[in-house]
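Asker: Provided below for reference: sequence and predicted model.
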Amino acid sequence: MTKHTVAVIGAGKMGELVISGLLRSGWPADRLLVTTRRAARAADLSERYGVSAVDNATAAAKADILAVAVKPQDAAALFDEIGARIPAGKLVVSLCAGLTTEFFAVRLPEGTPVVRVMTNTPALVDQAMTAISAGPHATAEHLDIAEEMFKPLGATIRVPEAQQDAVTALSGSGPAYFYLLVEAMIDAGVLLGLPRQTAHELIVQTAIGSAVMLRDSGEHPVKLREAVTSPAGTTIAAIRELENHGVRAALLTALEAARNRARELAGEMR
């Protein structure tokens, strides 16, 4: 696998996650290229990771795999610049939220394989959830390559591309929902008389433990919740209030809105 040279095009926050994850997995720094808009950013990445900073045209020519991590609104201009220079056999891995493989197909030589990827920010601690989808010309081997690239960042799953907007809503944006919930629970702890730091420690460890139980027990979340919910106890009193305030319905509506926004972004970029 490490025979491939990877160019991360648009090495912002998400692109840097890919670079650091590949290096942690043992990928040679001399087989990693990066492109950035700003020279200072390029110099910083080169110094920090020992990778080569190049321009987009050089990356397109030298790399075997192009990991495209630019903002969705910048992708069209990027491929106007380099699309025609990319050989049809070169693998393009897109991390651009909302952009379909069709978006790339019309801007690349016929037959160019494209794999669409949606990961999330827990990649910073090697706990990402990354969903991978094949474009029309991507083979099982291309999916294997993309999967190997992202395994160092956490877990991976393969999904049909038609499900990627739902993935964006659920796991791509998902960390923000958990942070909001934890923030609210910490505020509740303060309201109940706990010091903020104590409330923070209580809730963060509870969140970690609950997530590990969900992952490792194999139990349905309903069963795990019921195990904490005693008849006429404190937990059921709290759950009743959550249901009365429509928390479940709010989550359903929120994730549907995120999915719809992902679709809108794709439509705007055609």
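Answerer: Happy to help now that I have it. Numbering: from 1, shown residues only.

Asker: when you work out contacts or count neighbours from here on, use the C-alpha atoms and nothing else.
Answerer: Noted.

Asker: helices along the stretch 101-250 of the chain, start to end?
Answerer: For the stretch 101-250 of the chain, helices defined by DSSP state H, counting those that start in this stretch occupy the ranges 101-105, 140-150, 164-167, 174-191, 196-217, 221-228, 234-244, 247-268.

Asker: in TSV, list the ones you listed along with mean neighbour count and distance to Thr156.
Answerer: Shown next, in TSV, are the helices of the stretch 101-250 of the chain (neighbours: other C-alpha atoms under 10 Å; distance: least, C-alpha to C-alpha, whole Å):
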stretch	mean neighbour count	distance to Thr156
helix 101-105	18	19
helix 140-150	18	7
helix 164-167	23	12
helix 174-191	15	15
helix 196-217	13	14
helix 221-228	12	21
helix 234-244	12	32
helix 247-268	15	20
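
Asker: would a markdown table of these with distance to Ala67 be doable?
Answerer: Output for these, formatted as a markdown table (distance: least, C-alpha to C-alpha, whole Å):
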| stretch | distance to Ala67 |
| --- | --- |
| helix 101-105 | 13 |
| helix 140-150 | 9 |
| helix 164-167 | 17 |
| helix 174-191 | 23 |
| helix 196-217 | 30 |
| helix 221-228 | 36 |
| helix 234-244 | 42 |
| helix 247-268 | 19 |
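
Asker: between these, which one is closest to Ile157.
Answerer: helix 140-150 (8.3 Å; C-alpha to C-alpha).

Asker: tell me what that closest one is packed against?
Answerer: Helix 140-150 sits against helix 13-24, strand 114-118, strand 128-134, with contacts defined as 3 or more C-alpha pairs under 8 Å, 6 or more residues apart in numbering; DSSP states H and E.

Asker: which of those sits most buried?
Answerer: strand 114-118 (a mean of 26; mean count of other C-alpha atoms under 10 Å).

Asker: which strands or helices does that strand pack on?
Answerer: Using 3+ C-alpha pairs under 8 Å, 6+ apart, strand 114-118 sits against strand 91-94, helix 101-105, strand 128-134, helix 140-150.

Asker: thinking again about what came up before, please tabulate the helices and strands packed on helix 140-150 in a markdown table, including the columns distance to Leu180.
Answerer: A markdown table is the format used below for the helices and strands packed on helix 140-150 (distance: least, C-alpha to C-alpha, whole Å):
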| stretch | distance to Leu180 |
| --- | --- |
| helix 13-24 | 21 |
| strand 114-118 | 21 |
| strand 128-134 | 18 |
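
Asker: what's the closest of these to Arg263?
Answerer: Closest among the helices and strands packed on helix 140-150, using C-alpha to C-alpha: strand 114-118, at 14.2 Å.

Asker: included below, for side-by-side comparison, is a second structure:
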Amino acid sequence: MTGSSDKTLKIAILGCGYMGTALLDGWLQRSKHTFTAHVKSQASHDRLQQSVSTHSDRVTVSHGDDKTAQAAKDADIILLGILPGELSAFLKTPGLVQELKGKVVVSMLAGVPTSQLQQELASQSSGEDWKVARIIPTIGSRIGESVTLVADPEALPEHFKLIDEAFSSIGSVQHVPEAQMDAATAIGAAVHALAIVATDSVTDASVASGVPRATAQALTAACLKSAGALFNQGGMTPESMKAAMSTPSGITLNALVSLDSTVRAGIASATRGAIDYARSMND
């Protein structure tokens, strides 16, 4: 799902670290939403305040435990960007759970199922019909290219429309069954890792062969983007792209043969390892 909306939301990001900042950057460029960004320390506060200084009319930056509940006040959507192991203690912050009532609480905590968030909230305030969701965005949100995974329950609650609306303005939204969320998260992480290693390796090898670094990196990045678009929008599969580009004695085919003998097993192993790791995070 992609697109944007003219509706203005108020979004609070509690634990606005690297991912929260990437989301904030993307939204500030591509939406009319207003924000509260809450961080732990004065140093983080000052850095974030400086980075959003040109949007000071739309962003309020705060820090410290005594300001956490206030940061969530009046928000339509509250993003939890803390570390997974901090969830239980974080929800005990004075006044916070009270401010979460009736609002859409969105977890970005890798490895933490929606049911755990529900249980933690219920332990702080029973009898509430909590509006919760679990997502994993990507750092591409900074440039409007996030692939935001949304964990779907068996029956989709009404408030998920608000989540789709918010995140579709900074990239695509992919709904995934809750049971597959850890695997999907790991796949995204593995692909990003592969892109980093591939870009770095191709660039270094190109420079060693006499190509200017800026040229090599720009070409590598453009080709990765083109290949991704052909898979995602052009209707091609790896097999059809291979067939289309593999002319007899061709450069692409020779590169594929070399990669098959040296790299394919490593990619498969890294992907399966990432999935196993993601599934074990909350054991």
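Answerer: That came in fine, so what should we check first? If you're wondering where the values come from, they're calculated on a predicted model, not measured in any experiment.

Asker: sorry, back to before: so which of the helices of the stretch 101-250 of the first structure is nearest Phe79 of the first structure?
Answerer: Closest to Phe79 of the first structure of the helices of the stretch 101-250 of the first structure, according to C-alpha to C-alpha: helix 101-105, at 8.1 Å.

Asker: so that closest one matches what in the second structure?
Answerer: Mapped onto the second structure using TM-score structural alignment, helix 101-105 of the first structure covers residues 114-118.

Asker: the matching stretch against the first structure, how far on average?
Answerer: Superposing on the first structure and averaging over aligned pairs (mean C-alpha distance after the TM-score superposition for the first structure), stretch 114-118 of the second structure comes out at 1.4 Å.

Asker: other residues contacting that stretch?
Answerer: Residues outside stretch 114-118 of the second structure that contact it (C-alpha atoms under 8 Å, 6 or more residues apart in numbering) are Ser107, Trp130, Val132, Ala133, Arg134, Ala151, Glu178.

Asker: as TSV, those residues with distance to Leu83 of the second structure would be great.
Answerer: Output for the contacts of stretch 114-118 of the second structure, formatted as TSV (distance: C-alpha to C-alpha, whole Å):
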residue	distance to Leu83 of the second structure
Ser107	10
Trp130	21
Val132	17
Ala133	16
Arg134	14
Ala151	18
Glu178	20
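
Asker: among those, which one sits closest to Leu224 of the second structure?
Answerer: Using C-alpha to C-alpha, Ala151 comes nearest to Leu224 of the second structure of the contacts of stretch 114-118 of the second structure, at 27.2 Å.

Asker: quick one: the aligned partner of Ala195 of the second structure in the first structure from Ile208 of the first structure, how far?
Answerer: Correspondence of Ala195 of the second structure to the first structure, assessed by TM-score structural alignment: Phe178. Between Phe178 of the first structure and Ile208 of the first structure the distance is 11 Å, computed by C-alpha to C-alpha, to the nearest Å.

Asker: over to Val54 of the first structure?
Answerer: 40 Å.

Asker: OK, contacts around the residue minimising distance to the centre of the first structure?
Answerer: By C-alpha atoms, centre = their mean, the mean C-alpha position of the first structure lies nearest to Thr119, the distance being 1.7 Å. Residues near Thr119 of the first structure by C-alpha under 8 Å, 6+ apart: Leu95, Ala128, Met129, Thr130, Ala131, Ser171, Gly172.

Asker: which of those line up with contacts in the second structure?
Answerer: Among the contacts of Thr119 of the first structure, those whose aligned partners also touch in the second structure, counting by both residues aligned by TM-score structural alignment, their matches' C-alpha atoms under 8 Å, are Leu95, Ala128, Met129, Thr130, Ala131.

Asker: which bit of the first structure covers stretch 235-250 of the second structure?
Answerer: The aligned range for stretch 235-250 of the second structure is 218-233, by TM-score structural alignment.

Asker: for stretch 75-89 of the second structure, same thing?
Answerer: On the basis of TM-score structural alignment, stretch 75-89 of the second structure is assigned to residues 63-77 in the first structure.

Asker: pull the distance from the matching stretch to the chain's centre.
Answerer: From the chain centre to the centre of stretch 63-77 of the first structure is a distance of 15 Å (C-alpha atoms, centre = their mean, to the nearest Å).

Asker: also stretch 153-161 of the first structure?
Answerer: In this view, stretch 153-161 of the first structure has its centroid 10 Å away from the chain centroid, taken as C-alpha atoms, centre = their mean.

Asker: what does stretch 90-101 of the second structure give?
Answerer: The chain centre lies 24 Å from the centre of stretch 90-101 of the second structure; the measure is C-alpha atoms, centre = their mean.

Asker: pull out the buried residues from that stretch.
Answerer: Phe90, Leu91, Leu96, Val97, Glu99, Leu100 (16 or more other C-alpha atoms under 10 Å).

Asker: please identify which of the residues you listed is nearest to Gly250 of the second structure.
Answerer: Phe90 (57.4 Å).

Asker: that older thread, adding distance to Arg24 of the first structure, write the helices and strands packed on strand 114-118 of the first structure out as a markdown table.
Answerer: Below are these laid out as a markdown table (distance: least, C-alpha to C-alpha, whole Å):
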| stretch | distance to Arg24 of the first structure |
| --- | --- |
| strand 91-94 | 19 |
| helix 101-105 | 28 |
| strand 128-134 | 14 |
| helix 140-150 | 11 |
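
Asker: so for Gly267 of the first structure, which of those sits nearest?
Answerer: Checking these against Gly267 of the first structure by C-alpha to C-alpha gives helix 101-105 as the closest, at 9.8 Å.

Asker: so what's the counterpart of Lys90 of the first structure in the second structure up against?
Answerer: Taking TM-score structural alignment, Lys90 of the first structure has Lys103 as its aligned residue in the second structure. For Lys103 of the second structure, the contact set (C-alpha under 8 Å, 6+ apart) comprises Ala75, Asp76, Ile77, Ile78, Trp130, Lys131.

Asker: closest to Asn232 of the second structure out of these?
Answerer: Using C-alpha to C-alpha, Ile77 is the member of the contacts of Lys103 of the second structure that sits closest to Asn232 of the second structure, with 29.4 Å.

Asker: would you mind measuring from the closest one to His33 of the second structure?
Answerer: From Ile77 of the second structure to His33 of the second structure the distance is 11 Å (C-alpha to C-alpha).

Asker: any shared contact partners between the two?
Answerer: Residues touching both Ile77 of the second structure and His33 by C-alpha under 8 Å, 6+ apart: Leu9, Lys10, Ile11.

Asker: out of those, who has the most neighbours?
Answerer: Top of those by neighbour number is Ile11, holding 23 neighbours under the definition other C-alpha atoms under 10 Å.
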